[in-house]
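> next one to model:
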Amino acid sequence: MGKGWKIFLSISFFFLIIILTISILSYRLLNKSLPKTTGSTVLTILNQPVEVYRDEYGVPHIFAGNESDLFRAAGFVAAQDRLWQMDFSRRVANGQLSEIFGEITVDHDKFVRIWGFKRTAEEIVEILSPESRLALNAYADGVNAFIETHTKQLPIEFSLLNYQPEKWKIEDSIAFVRLMGWKLSFGWYTDLVLQELVAKLGEKKAREVFPDFPKDGPFILPASHQHVWAKTRNFINSGLQVQDFLGFGSAHLGSNSWVVSGEKSECGKPLLANDPHLELRAPSVWYEMHLSGGEINVAGVSFPGVPGIVIGHNEYIAWGLTNGMIDDVDFYLEKINPDNASQYLNGSRWQDFEIVTEEIKIKDAEPESLQIQFSRNGPIISDFHPTLKNMDKAVSMRWVGHEASDELLAYLKVQKSKSWDEFTEALRHYKVPAQNFVFAAANGDIGYHLAGGIPLRSRTNGVLPHEGWKTKGQWLGQVPFEKLPNILNPPENYIVAANNKIVDDRYPYYLSNLWEPSSRASRIQQLLSAKEKFSLDDFKAIQTDIVSFHAQTVLPVVVNIMEAVIDSNSSEDLKSIYNLMKDWDGRESPTSIATSIFHTFFLRLTENTLKDEMGDQLFENYIRFGNVPNRVMAALLKKGNSEWFDNVNTPEVETVEDIMKRSLLDAGTQLRGLAGAIITNWAWGEIHTLTMRHPLGRENLLDVIFNIGPFPRGGSSMTLNNSEYRFDLPFQATLGASTRQLVDLCDLNHTLSVITTGQSGQRMSKHYKDQTPLWLEGQYRSLMMGRNEIIETAQEHLTLTPL
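The predicted structure follows:
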C-alpha cells in the first residue's frame, strides 16, 4: 500500500471519528430533555398523588383528587412536552423576543409593546375571579416545578439560543390569550388599509373593492388629515412582519364548525364537528389533554401555557369554536396642542397624554427605550417610528382586548356545564376574541351563541376613522349579552358556522364587515342537505372535502366570457390550458392540473385588474386581506365590464375579455416557471405544498432538524379541507385545519381527534410528528374518557407524588 493511500486513509478515519463524535453528542443533546413518562416522580407542590396515563400518541389523561392538583399536574405535563414553545409564546406576547434573538426582532417587540398584551394581563390579574386565580396559580406552579427540577434537561432550543427559562407567571398565560385575541382580530389591519384605499381611489372605487363598505360617511377625511394616516404604514408593515414571523401571513384566520340534531343523526343524538383554521407550525398550536379531578372531567385541546380545554367535551356537552370575525378595533385622529406637544384635544380642552416607558432588552446589545403615548382612546400608533413624531395630529387605537376581562372563568364554567342554560351563562364572562360557539348536548339540544365584547358604537360602524376629540365615534359600552345572536334547536336540525355573515341587515347592532365568503358555509349546507341521517364517517368526509364551491360558482362566469376570446386564432397552448380549466369540476385534489391553472389564473386576473389603479404597495397590502379579493373579483366578473378592467397605464381601453386573455397567458408563463414546460407536470400538489416550520427552522441545518415537510396538499382557502396560501407568496400553504374534532353525543368516551404534528415539542420524541400522517390522510385517532379503558390501553403511566 502506497504512502499516499495510507495518508488518505488516516485523514478519512480522522474525519470519520469527528463526524461520529459530533453525531453522538448531537444525539445526546437532543435526547437529554425527553421527559420521564413512566414510574413515579416527586412533585412537592401536590396535596395528593396524581396519575398520568398516556395513550399510544402520548396524549395525557390526568386523574387528580382535586382541581388544584389537577391544574398543577397539567402545568407540569404541558411543560414536559412543550416548554420551549410555551416560553417562545410568552416572549412573543410580552414583547421579549429580542432578549433571545437580538436586534432582528426589536421592531417586533416594539409593535407588541404598543398593543400591550402584558400591560393588559397585569390589569386582568387584579380582577380575576377566585376560580381563575386558583387554576392559573396551580398551572404556573406546575410549570415552575418542572423548570426548577430540569435545569440541566431543558429542550434543545434553550441550548441553541444559550438561555434559561424564567419563572412562569400567571400574567404569561393571560398575555398569551390576549395575543391570540390579536391574531384573530382583523379590524386593526383592514381599517387602516381601507383608509388608504379611500384616500388613493376615492369613495366610489373603494366601495367596489371592499365588500360591505360602510354606508355612513364621511368617506374621505379632509386633505389636511391625509398625511397623518399615511404615517400609519409603518405600523401596518410592522404588524405584517410579526405575522410573518409567527407563520400566519393572511389577514384572516377562520374555522369550520357544524352540528346536527338527533333527527339527522344515525345514532339518534347530536353530532358535532370543528376544525379551527390557524397557522400550521411545528409544534402544533394545540396540545391535547384529558383532565379529571374535582368537578372537572373534560377532554379536548388546549393552548400550551394556558390551563383548561378550549375546544372539547365533558360527559354531558360538546362545543366547537369558529372566529366571529368581529370588528373590535377603531382608530381615532387626535389633535395635538400646537403649544404643547404632550397634550391632545379632548372635547373642548387640552389633556395630557399618558406616557408609558418600556425597556426592550436586546441580546448582545444595549437596551432600547420605547415611549408610548396614550389618549383617552388608546395608544398612539402614528409615532411608532421616530420620523413620525412632531406632527400636528396623531392616530390612536381602541381595542376591546385592552379592557380587562376574565376569559378563563368562561372556559372553566363551560367545562363544568351540563346544559344549554349553564353553557350560555358561562359565556357571559367571555370577551376576547369574539367567537362563534357551537353546542351539542347528550340530552339532544343543539345551539349556537356568539360570545365576546362587541363595541356598542355611537356611529353605525367603526370601519373608517373617527375624530377623537368629538363625542361622535366614541364607544357607548358593549352590546348586551342578551342581544348577541344565538339559536337553540333550529327547525332545520343543523347549524353551520364557517366565518360567514352571522345575521342579516335587520340586526340592530354593527358587528363587522370582515366576513369570509359564504362558499365554505354553502358547501357544508349543500352536503348536510344531501342525506337524511349522518354518522361520524360522513362527518369525516365533510371535514376533508376538497370541492371548491367558490370555483364551481365563478368558473361558469369565466367560461361564458372566455368563449368569446378563445377562437381558431388562439395558440394551441392557450387553448389547451383553457380547455383543462373549462372542464374542471372544482375538486382541488393534489393531482389536479386544472386546479393549478384556475388558482394561477385567478391570481393573475386579480393583479391585472386591480394593481394598476392601486399601485404596488397598496395592492400588496390589499391582497393580504385573504379572501376579500376573491369576493371582489367574483362580484366584478358577475357585473361584467367595469372600469376596473381597463389598465390605466396604457392608452387603450381594455375590456374584461382582454384582461382575462392576458391573465390566462400569464398563468401559463407562471406555471412553466414553477413546474416546467410540460403541462402534465402542473399538478396542484407539486406547487401547493406545506412545510410546518419551527420558529428556529428558518436557518439552514436547523430547518432539517425541526421543520416537518414539505408535503403536497390539496384544497385551498375555499375548500372545507382548508389549505390557505398567501396571495403574495403563492402557493405555499400556511393556514389550515389546526385540529379536527368530531364528537358523537351517543359515545362521549370515544370522540375522534387529530392535530397537525404530535403532542411533543421535543424533536427526538416519537410523538414530535406521529399524528402528521393521520392528519395528511384525513384520518383520526380516538380520544377516550372512560378511566378503566384508559388504564387498560395506556402505553405509559406516571405517578406524581407529594412528599
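> going forward, measure contacts and count neighbours with C-alpha atoms only.
Will do.
> quick one: the helices in the stretch 601-750 of the chain?
616-623, 628-639, 656-675, 684-687, 702-706 (DSSP state H, counting those that start in this stretch).
> would you turn those helices into CSV with distance to residue 68 and mean neighbour count?
Below are the helices of the stretch 601-750 of the chain laid out as CSV (distance: least, C-alpha to C-alpha, whole Å; neighbours: other C-alpha atoms under 10 Å):
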stretch, distance to residue 68, mean neighbour count
helix 616-623, 47, 17
helix 628-639, 46, 18
helix 656-675, 55, 18
helix 684-687, 48, 22
helix 702-706, 35, 16
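> the residue nearest the centre of the chain: which element?
Nearest residue to the geometric centre of the chain (C-alpha atoms, centre = their mean): residue 278, 3.4 Å. Following DSSP states H and E, one finds residue 278 within strand 271-279.
> ok, residues contacting that strand?
By C-alpha atoms under 8 Å, 6 or more residues apart in numbering, the residues outside strand 271-279 that reach it are 247-248, 253-262, 265, 285, 318-322, 439-440, 535-536, 539, 543, 722, 734-745.
> could you also give me the structure for this next sequence, so I can compare it with the first?
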Amino acid sequence: MTAGSRARPARDSELHPDLVSSDVPETRSVAGLTRPVRVLRDRLGIPHLVAERRVDVYRALGWVMAGDRLWQMDLLRRLGAGRVAEVLGALFLPLDAIARTIGCPAAARKAAEHLEGEVADTLAAFADGVSARIAETPLPPEFELLGYRPEPWTVVDAFLIEYFVGFALAMESLEPKLFLARALGQLGFERGSWLYPRPLPPAAADAERLAAYRGLEPAFFEALTALAPPPAGGSNAWAVAPRRAAGGGALVAGDPHLLHTAPSPWYLVHLVAPDLDVAGAAYVGGPLVQVGRNRRGAWSVTNLTADNADLVVERLHPEDPERYACDPGEWAPLAVREETIAVRGDEPARLVVRATRNGPLLDAVATLTGAVAGVPVALRWKPAIAPGHSAAGWLAVNRSRGLDDVLAAATAFDGAPFESNLVYGDADGHLAHLALGAVPRRRGELGLLPALGWRGEGVWEGIGSLGATPWRVDPPEGAVWTANERTGAADQAAGGDGQPFGEHPARARRLRGALLEGSAHTVEAFARLQVDDLDLAARANLPLLQEALTGWETTDPVEATARELLLAWDGRAAVDSGGAALYYVFFYAEWVPALFPEDRCPGLAHRWRIATWGAESVLHAPRSPWFSDPAARAAAIRTCTARAVARLRTLAGDDPTAWRWGDLHRVRFAHALSFAPRFAAGALPAFPARGSPFSLDQERFGAAEPPFGAVVGAGVRMVTDLADPDHFHITLSTGQSGDPASPHFADQMPYWLAGKLFRVTLDAARVEVETEIILAPASGLV
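Below you'll find the model as predicted:
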C-alpha cells in the first residue's frame, strides 16, 4: 500500500467494521517525556499510545487530547472556574456566577492540595502534556477567532471540570426539590403531595413550611438551565454472566447520556504501558477511562442520582438583613465574600456572595441578573463541604486485574463530586453493580424537601460511603443493570433517604426483562438494545387513554383517524410512528399543563421529568383532588386529546397517517462557535430521533411542548465481549476531533445514528494505522 493511502475497511459484520488503514510516521518532540511514545491513529483518529513508562503515556495523552480538543477542554475548565464570560461575553455571566457562588473553584483547588503517589504523578503528567501542546503553534482556530491564548494546564483544571459536571448532575435532585416544594406551597398539601414520587411525611404539611415554600423563586436554576440544561439522565449500563452470553464470556454494555455537544464530551483512547493496557472513553479534560475495558475486565457508568445537596430556606433579620436566624431566638452574621468576574467587551462584574452556616445564599445570581430573588435559600453541597476526587479510584479500575481489584478500589471514590453506578464484568465471569461516592447522613425524615434553617433542619450527621458495601456482586440471575433508577444503595449509605428522585423505573424494567429472558446474548443484540425505542412508561399509561378514547364520539374525521392511531399504538417511539407523535403531544403539551397550570405552578409543566411523577399519579388514580371519579378523568383525557390533535394539525398537517414522531423529535449537534463562518460546518443538520424520555434510547426533551428537540443522549456507546481479549466495540455521537474542518469531527455520527458500533483492537501490534507519530523527549531520544 502506498504511503498516505487508506485501506478499504474489512467487515466482520455490517455492525462492526474493522479499523484498518496505513500512513507514514513522523517524529515530534514533547517537553517532559522521559522515553519515546508511539501514537498510532486508526481511521477514526483514535490514538493508540504505546510507552515504556506509565507517566509518559499519560503525558502523551495530554498532548494528543489537547491536539484534538483543546478549545473544548479550555471551555470546560472555564465553566468550572467561572470564567466563561471572560472570553464569550456577558451572556455567560450567570454561569460564571453560579460556579463561583457554589464554590467550584475553591473545592477543585482543595481537592488538588494533598495528591500523592500515582495519582499525583498521573495528573501532573497529563497536565504537562496538555501544556506542552498549548506552548506549540498553531493553536486551534477557536483561540484565533476569540483573540486569546489559553493558560497552561494544571492539575486543578481537571478537577474544575469534574466539579462543574458534579454540580450539573446534582441538579437531578436540586431541581425537583425546589420546583416541587414551590408547587406544594402553592397547591397545598392535599394536591401538592401528589406531585412527589413517594409519599410525603406528615411533617411536610405545617403552615409555616408551606408559606416559606410559596416564596421560593427559581432564578438560580433558570439561569443555569437557560444556558446549559442539566446533562444527566438516560444513561444505561448492564452486564450478563457467561451463561447468558453466546460467546461464553461476560458481556458488558454502557451508554452514558449527557448534553449533546459537538464534539462529544467523550474522547476515545487506547493506552499501553507497563502494567497498563486500557481502552475506551475518557471524559475530555482528564486521563481516566470511565467507559471501556482492559485485558481482564470491562466497565461502564451511570449517574446514581443520589441526593448530595440540600436547599435550606433561611430567615434574615427584619431590621438587619446581614444577619440570619441560626437558632431559636439567636441571630448570626452572614459571611460575605466578593469576586470580580471579567467580561469580554464590558466592565468587570462584581459578585457578592453571602453565606450562612449551611452554605452560600443563591440570591447572588438573581442579584447579578436582575431576577426576583425570592426567600433566601442556602445551598449545602457535599463536594464543597468535603472536597475530593475520583482519580485514585479510576486509575485503580483502569489497571485492575479482576473483580477483587475493583472491589478494593470502591471506597477510593468516596471523595468524588458526584455519585455513580459502576457496572463491571471480568474475564473470569464475575459481575458487579457497585454504587460509588458518598452521601450525607441526614437528621430527620424531610430530606426530599428544602430544609428550614431557623428550625435547625438541614443538619448532616456525617457522610456515608457507598463503596464500603458492594451493592450487587455475582447475583444468582446472572445479570446486573442500572438506568438511574432508585436502587436502595444510596438509602443504605445515607441511613435514610439517599436517592429520593431517582429516574423513572421504566428503563430499568425494560433492561431487566430483556436480559433475563435471554441466554445467548451477543454484541450485536446488546447494540440493538442500546437503541431500543420501547417506552414502558407510555405502554403502562395507554390502557387508561384507550379506555377513555374508546367512548369518544367525534364527527371530525381527523380526530377519528387520530384516535385510531393512539388506540393502535404499541408504545414504541419509532421515528415514523404517528401514534408516538400524538401520545407525547397529548401527555406533555396538554395533559401535564392541564393539571399544573402556569398560574398555579409556575415553571413546573415545562420540566417534564419532574411533572411526570404527578401527572402519572393522577392519570392512574380513579379519584384524585383533580377528578372526582373515573368519568371526569376520562372527559379530561378526551379534551386533552382533542387539543393535541388540533396542535398536531397545525404542526404536521390534516392527515394523521402522515404524522411522524421524528418530525417533532429531532437531534442537532453544533459546535459552540458555529455562528462564525470559520465554524459554520460545525452546525450539523438536524436528524429525526427515535426514542422517548423513558426508552433505553432516551433522547431527552429540550422542551415540554413540540417540537421536542432532543438535547440529551448517549455521547458514547460501548459493548465488550470478554470472551474476546483483543477487541471492544464502541462509537461516539460525533467524532474524535473538535475542529469542524477535520474529517474526524463527525465521521462516527452515521454509525451512531444507525445504532452501529466500531470494532476496535486492543492489540497495538495489529493496528494498521492511518497516521503514526513518535513523540520524543524534547532533549532527544534517551
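> so which of the contacts of strand 271-279 of the first structure belong to strands?
Taking DSSP state E as the definition of strands, these contribute 255-260, 318-322, 439-440, 734-737, 739-744.
> how close does the residue nearest to the centre of the first structure sit to residue 739 of the first structure?
9 Å (C-alpha to C-alpha, to the nearest Å).
> all strands of the stretch 351-500 of the second structure, in order?
359-360, 377-381, 420-426, 431-436, 438-442, 451-452, 460-465, 472-473, 479-482 (DSSP state E, counting those that start in this stretch).
> let's have the ones you listed in a markdown table, adding mean neighbour count.
Formatted as a markdown table, the strands of the stretch 351-500 of the second structure follow (neighbours: other C-alpha atoms under 10 Å):
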| stretch | mean neighbour count |
| --- | --- |
| strand 359-360 | 24 |
| strand 377-381 | 24 |
| strand 420-426 | 28 |
| strand 431-436 | 29 |
| strand 438-442 | 27 |
| strand 451-452 | 21 |
| strand 460-465 | 17 |
| strand 472-473 | 18 |
| strand 479-482 | 27 |
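> dump those to CSV, plus distance to residue 685 of the second structure.
Output for those, formatted as CSV (distance: least, C-alpha to C-alpha, whole Å):
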stretch, distance to residue 685 of the second structure
strand 359-360, 42
strand 377-381, 39
strand 420-426, 33
strand 431-436, 38
strand 438-442, 41
strand 451-452, 45
strand 460-465, 45
strand 472-473, 42
strand 479-482, 32
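> minimum distance to residue 672 of the second structure: which of these has it?
Among these, the nearest to residue 672 of the second structure by C-alpha to C-alpha is strand 420-426 (27.9 Å).
> returning to that earlier point: looking at the helices of the stretch 601-750 of the first structure, which is nearest to residue 354 of the first structure?
When the helices of the stretch 601-750 of the first structure are compared (using C-alpha to C-alpha), the closest one is helix 616-623, at 31.3 Å.
> how far is that closest one from where the chain is centred?
21 Å (C-alpha atoms, centre = their mean, to the nearest Å).
> ok, the counterpart of residue 471 of the second structure in the first structure - how many residues close by?
Here residue 471 of the second structure is matched to residue 486 in the first structure, going by TM-score structural alignment. Other residues near residue 486 of the first structure come to 17 when the count uses other C-alpha atoms under 10 Å.
> related to what we said a few turns ago, where in the second structure does the strand holding residue 278 of the first structure fall?
Going by TM-score structural alignment: strand 271-279 of the first structure matches residues 251-259.
> got the end-to-end distance for the matching stretch?
Terminal residues of stretch 251-259 of the second structure lie 27 Å apart, using C-alpha to C-alpha.
> then stretch 486-502 of the first structure?
Terminal residues of stretch 486-502 of the first structure are spaced 10 Å apart (C-alpha to C-alpha).
> could you do stretch 291-304 of the second structure as well?
Start-to-end, stretch 291-304 of the second structure (C-alpha to C-alpha) is 15 Å.
> what's that stretch aligned against in the first structure?
Under TM-score structural alignment, the match for stretch 291-304 of the second structure is residues 311-324.
> do stretch 634-643 of the second structure as well
By TM-score structural alignment, stretch 634-643 of the second structure lines up with residues 657-666 in the first structure.
> mind reading off the mean deviation between the matching stretch and the second structure?
Mean deviation of stretch 657-666 of the first structure relative to the second structure after superposition (mean C-alpha distance after the TM-score superposition for the first structure): 1.7 Å.
> now the helices for the stretch 1-150 of the first structure?
3-31, 67-94, 98-101, 106-115, 117-127, 130-149.
> residues of the third one that come out buried?
Within helix 98-101 of the first structure, the residues scored as buried using 16 or more other C-alpha atoms under 10 Å are 98, 99, 100.
> that helix corresponds to what range in the second structure?
By TM-score structural alignment, helix 98-101 of the first structure lines up with residues 85-88 in the second structure.
> pull the residues that contact the matching stretch.
91, 92, 93, 96, 146, 148, 341, 342, 343, 344.
> what is the nearest of those to residue 534 of the second structure?
residue 92 (37.9 Å).
> report the separation between that closest one and residue 165 of the second structure.
Counting by C-alpha to C-alpha, the gap from residue 92 of the second structure to residue 165 of the second structure is 17 Å.
> cool, and residue 720 of the second structure?
Separation of residue 720 of the second structure from residue 165 of the second structure (C-alpha to C-alpha): 26 Å.
> neighbour count winner among those two?
The neighbour comparison of residue 720 of the second structure against residue 165 (other C-alpha under 10 Å) goes to residue 720, with 28 against 20.
> dump the residue contacts of the equivalent of that one over in the first structure.
Using TM-score structural alignment, the equivalent of residue 720 of the second structure in the first structure is residue 743. Applying C-alpha under 8 Å, 6+ apart, we find residue 743 of the first structure in contact with 271, 272, 273, 318, 536, 751, 752.
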